[in-house]
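# sequence first, predicted coordinates after that:
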Amino acid sequence: MNMAERDQDKTRVPRQRRSVETKQKIVAAALKLFSEKGFHATNTKAIAKEAQVAVGSVYSYYTDKMEIFKDALALFHEHFSEILRSHGALRLNASQNKRELIRDVIETVIKAHEVDPGFHREMNIMALSYPEVKDMAEKELRFFFKMTARLLRSWQPEIRIRDPEAAATVIILAANSIVEAVAFGGTGIGRERLVEATVDMLHHYLWPQEASQAIDVSPETE
């Protein structure tokens, strides 16, 4: 047994209620500190202090800080996904206003991104250097692809899409950077303008005929 295996053997899987709660406190504290200070500026002692547990308690569950970060990332994804899963606009009916439906979905995704902007940014930074973090982030992205594809399939034959899986990938990749710009800022363009432009883009992509008919006459042409 090598050193890493011995260290792993020393950690324990929480089974008792108090043990589970202690580990949850550690992960929640780590998520908060990673969000505020970043991974590299946070040490195990600070995590223990924030969680109000002994440093030894942290090491009884984790061999190193990266293991804590991965659990914090899993908790972040859980919070992020719960907002999307609880979203009500998962089905389309003929009487529904398509633009308002798209706007509702976009606002929900923005809300999910705003759960913890600091940790979201740290996750993106960490994914560039740590393959295990990148793998976890990509796994979560695939969940969004599948969820969007299911949403598109539930809208057929109302929409023009023939390949929901490919369309879902296009929509997520195109909209994700826009949504992040809205949630995190930095473009110099206001939130409402960015949301409106995204609604226009997706409306024309999914319902091109309806979108073309709905274009208002501009003041210059009246």
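Perfect, I can see it now.
# only C-alpha atoms for contact and neighbour calcs from this point on.
OK.
# for K70, give its distance to D104.
Separation of K70 from D104 (Cα to Cα, to the nearest Å) stands at 31 Å.
# just P208 next, same as before
19 Å.
# check which helix or strand covers E67.
helix 65-85 (DSSP states H and E).
# and the next element down the chain from that helix?
Once the chain leaves helix 65-85, the next helix or strand it forms, by DSSP H and E, is helix 98-113.
# point to the residue nearest the middle of the chain.
In the chain, the residue lying closest to the centroid (Cα atoms, centre = their mean) is F80, at 4.9 Å.
# that one and I110 touch, don't they?
No - taking Cα atoms under 8 Å as the definition, F80 is not a contact partner of I110, at 10.3 Å.
# can you tell me how far K65 is from H40?
9 Å.
# also P208?
48 Å.
# contacts for the biggest helix by length in the chain next, please.
Counting residues, the longest helix found in the chain (DSSP state H) is helix 131-155. The contact list for helix 131-155 (Cα atoms under 8 Å, 6 or more residues apart in numbering) reads 70, 77, 90-92, 123, 126-128, 159, 161, 164-165, 167-169, 172.
# and here is the other one:
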Amino acid sequence: MTETENETKIRIPRQERSIKTKEAILQAAMELFSEKGYHGTNTKEIAAAAGVSTGSFYSYYKDKRAVFLDSLTIYFKTLLGRIETYLAEINFSTMDKHEFILEVIDSLIFSHQVFTEFHKELQVMYHSDPEVQALMDEQFDLGRRRTLEYLLMNPEELKVDHVEAASIIVFEALNSVVDMLVFAPQNADADQLKNELAKMIVNYLYK
């Protein structure tokens, strides 16, 4: 079957059974990508893990890359959703800022650990697949905007000169240290690193 023929036969699930089938394929793919990596996984394995035939897989996705891109979208939604759920429960007027930053760090670490190998694959594919790069850049930009929105909730407490620039610095600092803690653990104590990062961000941002 050619790629063009495959694309014309892709099914858009509307009935509950079809929706659940596609969700099962997507979930199986994410687990396999996390466990074996993108290049170590094939469509036959994904179909088997989802409990469907290979032909059924191709009814929903034209190839492995298509389900990977869907997985990437879900991965970022899950990551952002976890942070936003936590933020929705916070009383920003009474919160302990140091404890708040520590909670954000732990939430990011947890979200990264769920799909460790999947995340590692993203780092490789970012530089080899323009569509993956575009999706990741879009999510990073969203993360920076969310950070800016958070800082603008209490601008009178900030001591930085340029809030937008500060939001980028904070976002990148969090991402860099979390990536290091999850994917390249150091000899230093993880709790000490998290505590110092939280302290650095609080001292940098607030009066």
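Arrived safely. The structure presented is a predicted model; accordingly, all values stated were derived computationally and were not measured.
# K65 and H40 of structure 1: which has the busier surroundings?
K65 (17 against 9; other Cα atoms under 10 Å).
# list the contacts for the more buried one?
43-44.
# and it, how far from A72 of structure 1?
Counting by Cα to Cα - K65 of structure 1 and A72 of structure 1 are separated by 10 Å.
# so for stretch 142-150 of structure 2, what gets flagged as buried?
Going by neighbour count (16 or more other Cα atoms under 10 Å), the buried part of stretch 142-150 of structure 2 is 143-148.
# which residue numbers in structure 2 go with the helix holding E67 of structure 1?
Mapped onto structure 2 using TM-score structural alignment, helix 65-85 of structure 1 covers residues 64-84.
# buried sites along the matching stretch?
Judged by neighbour count using 16+ other Cα under 10 Å, the buried positions of stretch 64-84 of structure 2 are 64, 67-68, 71-72, 75-76, 79-80, 82-83.
# got a markdown table for those, with distance to S18 of structure 2 too?
Formatted as a markdown table, the buried residues of stretch 64-84 of structure 2 follow (distance: Cα to Cα, whole Å):
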| residue | distance to S18 of structure 2 |
| --- | --- |
| K64 | 19 |
| V67 | 16 |
| F68 | 19 |
| S71 | 18 |
| L72 | 21 |
| Y75 | 21 |
| F76 | 24 |
| L79 | 26 |
| L80 | 27 |
| R82 | 27 |
| I83 | 30 |
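# which of these sits closest to E31 of structure 2?
S71 (9.7 Å; Cα to Cα).
# wait, what's in contact with the closest one?
So S71 of structure 2 contacts 26, 29-30 (Cα under 8 Å, 6+ apart).
# mean shift between the host helix or strand of D191 of structure 2 and structure 1?
Secondary structure from DSSP H and E places D191 of structure 2 in helix 190-205. Helix 190-205 of structure 2 differs from its equivalent in structure 1 by a mean of 1.1 Å after superposition (mean Cα distance after the TM-score superposition for structure 1).
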